[in-house]
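K.L.:
this one's structure only:
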C-alpha cells in the first residue's frame, strides 16, 4: 500500500485549506488503495475570515487545530513529518497555502515558504519522491525545486506571472487535467483556481492523485 503525506493549512477556503480539495484528495487516495496521514504547522493562522461575509474576524486560530477539523482529529504537527515514512506528498490549495504555508497572498513579489513547510517539502524533493500540488499551492514550487520546475495554477496569467518570476515554468491547464513535471516528479492541477463546482474539482484532483501514485 502506498503511503502519502498531506500538508494542510487550516480549514476553510479563505484562511486555510480548501475543504473540498482536501476531502476529495482523501477520497481519491482511499479509492486508489493508498493510505495517508495529515500534517500541519502548529502556528497561528495569518488571520481568520468569516466565511459568511468575507470579513476579517477579531480572533486567533491555530493552523494545526483547524486542520484537525478536516481529518476528524487525525492530524500531526508538521515537525513530525518524516519523508522516509512516505512514498509521496500532496498539498491541497486554499488561501491557507498562500497565507499560512507561505506569504504569497501578502507579499507576492517577495514571498517565502515557511521554514517548517519548506524543510518538509524539500526532503521529498531531495529523495526524488513524487509530489502533488493543487490550486494556488504550486506557488510554493519554485522555492522548493530548482529554477525551471514545471507546474500550473490554471489559466490566470497575472497570478502565473508572479510565480514565474520566482522560477516556475507555468503551463496553462484546464480544470479537469494535470501538468506533470517528470524530471522533478511533480503533478499539479488547477482545482478551484478554475473549478465552478465540486465535480469539476474532483476530475482534476482524482487525475492528480492517480498520477502521483503512478510516479512512486
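P.N.:
Nice, I can see it. As the structure is a computational prediction, the values presented were derived from the model and not from experiment. Numbering: from 1, shown residues only.
K.L.:
could you use CA atoms for every contact and neighbour count after this?
P.N.:
Noted.
K.L.:
how near is the spatially most central residue of the chain to residue 108?
P.N.:
Nearest to the mean C-alpha position of the chain, by Cα atoms, centre = their mean, lies residue 91 at 2.6 Å. If you measure residue 91 against residue 108 using Cα to Cα, to the nearest Å, the figure is 19 Å.
K.L.:
what's the answer for residue 90, then?
P.N.:
Using Cα to Cα, one obtains 22 Å as the distance from residue 90 to residue 108.
K.L.:
and those two? Which one has more around it.
P.N.:
A side-by-side neighbour count of residue 90 and residue 108, using other Cα atoms under 10 Å, places residue 90 first with 27 against 17.
K.L.:
quick one: classify the more buried one as helix, strand or coil.
P.N.:
strand (DSSP: H, G, I helix; E, B strand; the rest coil).
K.L.:
tell me the contacts of it?
P.N.:
Residue 90 is in contact with 4-7, 131-133, counting by Cα atoms under 8 Å, 6 or more residues apart in numbering.
K.L.:
how does it look with 6 Å?
P.N.:
Residues near residue 90 by Cα atoms under 6 Å, 6 or more residues apart in numbering: 6, 131-133.
K.L.:
secondary structure class for the residue found closest to it once you drop the neighbours it is linked to in the chain?
P.N.:
Distances taken as Cα to Cα, 6 or more residues apart in numbering put residue 132 closest to residue 90, at 4.5 Å, once the chain neighbours are dropped. Under three-state DSSP, the three-state class of residue 132 is strand.
K.L.:
use this one as the comparison:
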C-alpha cells in the first residue's frame, strides 16, 4: 500500500468473503483453537475502511476496471487462496483467484506477485517464469530461506524459477519478500516489494 501510494497509483483492495482455514497465534507460531475469522473482515484491518483503502469482495474484481493486479503473499496464499498447504503442487485455487489471474494474463495486463503468491500463478498459468528467492537454504549471516520446498513445487508445476530479486518476464513480476527470514535486513524486503510495484506500474502504463 505504501509503495502504490508513494508512486501515485489509484488502487482498490480485494479479499475473498470466506472463513479462514485457521487463526494463527504469532507468539506461539501455532493455530489458535476455538477461533474462526472471515478473510475479508480480517483483511479490512489493514485498510481502516475508507476511500480507496476500503476492502471489497474478490468476486467483484473486474479485469476491465484495472490496469494490473498484485497479490501480496503471506500464508493466506497457501491456506485460504489455495489448497497448497494440503495438496502441494496439485493444489486447487479459490475460484475467483483463478479467474482473476487468468483474466489479467489473457488481457496482457501485469501481475505482481510477492512472497508465496507465485504459487498461485504457476498453478494456473502455463510455463511462466518467477522468483521465490534461493533454491536451497543458505542459512548465512544474511538470513535463511526456509521455504525452498515451495520453489521445487512451482518447478514441478512447469514454471521456470530464477534466483533473482525482483524478476519480471512477460508481464508477471515477482519478488521473494518474506520467503527470506532475516533479522537485520528488512530494508531489502521493503525495497524488493517497492521495485516489484514500480515494475507493475511501468508495465501497466505501456
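P.N.:
Nice, thanks for sending it over. Remember, it's a predicted structure, so these values are computed and weren't measured experimentally.
K.L.:
quick one on the thing from earlier: can you tell me what the residue nearest to residue 90 of structure 1 aligns to in structure 2?
P.N.:
Using TM-score structural alignment, the partner of residue 132 of structure 1 in structure 2 is residue 112.
K.L.:
does that match touch residue 171 like I think?
P.N.:
No - here residue 112 of structure 2 does not reach residue 171: they are 8.3 Å apart, not a contact under Cα atoms under 6 Å.
K.L.:
higher neighbour count, those two?
P.N.:
Just comparing residue 112 of structure 2 and residue 171: by other Cα under 10 Å the higher neighbour count belongs to residue 112, 25 against 19.
K.L.:
quick one, helices of structure 1?
P.N.:
For structure 1, applying DSSP state H gives helices covering 19-31, 63-70, 95-99, 115-126, 141-144, 157-164, 198-214.
K.L.:
the second one vs structure 2, average offset?
P.N.:
Read that as helix 63-70 of structure 1. Once fitted to structure 2, helix 63-70 of structure 1 is off its aligned match by 0.5 Å on average (mean Cα distance after the TM-score superposition for structure 1).
K.L.:
likewise the shortest one?
P.N.:
Between helix 141-144 of structure 1 and the aligned residues of structure 2, the post-superposition mean distance stands at 2.1 Å (mean Cα distance after the TM-score superposition for structure 1).
K.L.:
what does that helix contact?
P.N.:
Contact with helix 141-144 of structure 1 is made by 122, 166-168, as judged by Cα under 6 Å, 6+ apart.
K.L.:
dump the residues you listed to TSV, plus neighbour count and distance to residue 152 of structure 1.
P.N.:
What follows is these, written out as TSV (neighbours: other Cα atoms under 10 Å; distance: Cα to Cα, whole Å):
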residue	neighbour count	distance to residue 152 of structure 1
122	17	19
166	19	14
167	19	13
168	25	9
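K.L.:
just the residues you listed: which are in strands?
P.N.:
Secondary structure assignment (DSSP state E) places none of these within strands.
K.L.:
about what we covered before: and among the helices of structure 1, the most buried is which?
P.N.:
Each of the helices of structure 1 was assessed for mean neighbour count using mean count of other Cα atoms under 10 Å. The highest is helix 95-99, with a mean of 27.
K.L.:
what residue of structure 2 matches up with residue 119 of structure 1?
P.N.:
So residue 119 of structure 1 corresponds to residue 99, using TM-score structural alignment.
K.L.:
list the contacts for the residue nearest to residue 90 of structure 1?
P.N.:
Residue 132 of structure 1 sits next to 90, 186-188 when contact means Cα under 6 Å, 6+ apart.
K.L.:
distance to residue 158 of structure 1 for those residues - can I get that in TSV?
P.N.:
Listed next are the contacts of residue 132 of structure 1 as TSV, based on distance: Cα to Cα, whole Å:
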residue	distance to residue 158 of structure 1
90	25
186	22
187	21
188	18
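K.L.:
among those residues, which lie within strands?
P.N.:
Those of the contacts of residue 132 of structure 1 mapping onto strands are 90, 186-188, per DSSP E.
K.L.:
now the residue of structure 1 positioned farthest from its centre. Nearest residue, chain neighbours left out?
P.N.:
No residue in structure 1 has its C-alpha farther from the mean C-alpha position than residue 58, which lies at 26.3 Å (Cα atoms, centre = their mean). The spatial neighbour of residue 58 of structure 1 that comes closest, neighbours along the chain excluded (Cα to Cα, 6+ apart), is residue 48 at 7.4 Å.
K.L.:
now the equivalent of residue 60 of structure 1 over in structure 2: how far from residue 152 of structure 2?
P.N.:
The pairwise alignment with structure 2 assigns residue 60 of structure 1 to residue 36, based on TM-score structural alignment. Applying Cα to Cα, the value for residue 36 of structure 2 to residue 152 of structure 2 is 31 Å.
K.L.:
what does residue 31 of structure 2 give?
P.N.:
26 Å.
K.L.:
still on that earlier bit, can you find the partner of the residue nearest to residue 58 of structure 1 in structure 2?
P.N.:
Under the alignment defined by TM-score structural alignment, residue 48 of structure 1 corresponds to residue 23 in structure 2.
K.L.:
ok, residue 50 of structure 1 - contacts?
P.N.:
Contacts for residue 50 of structure 1 (Cα under 6 Å, 6+ apart) come out as residue 57.
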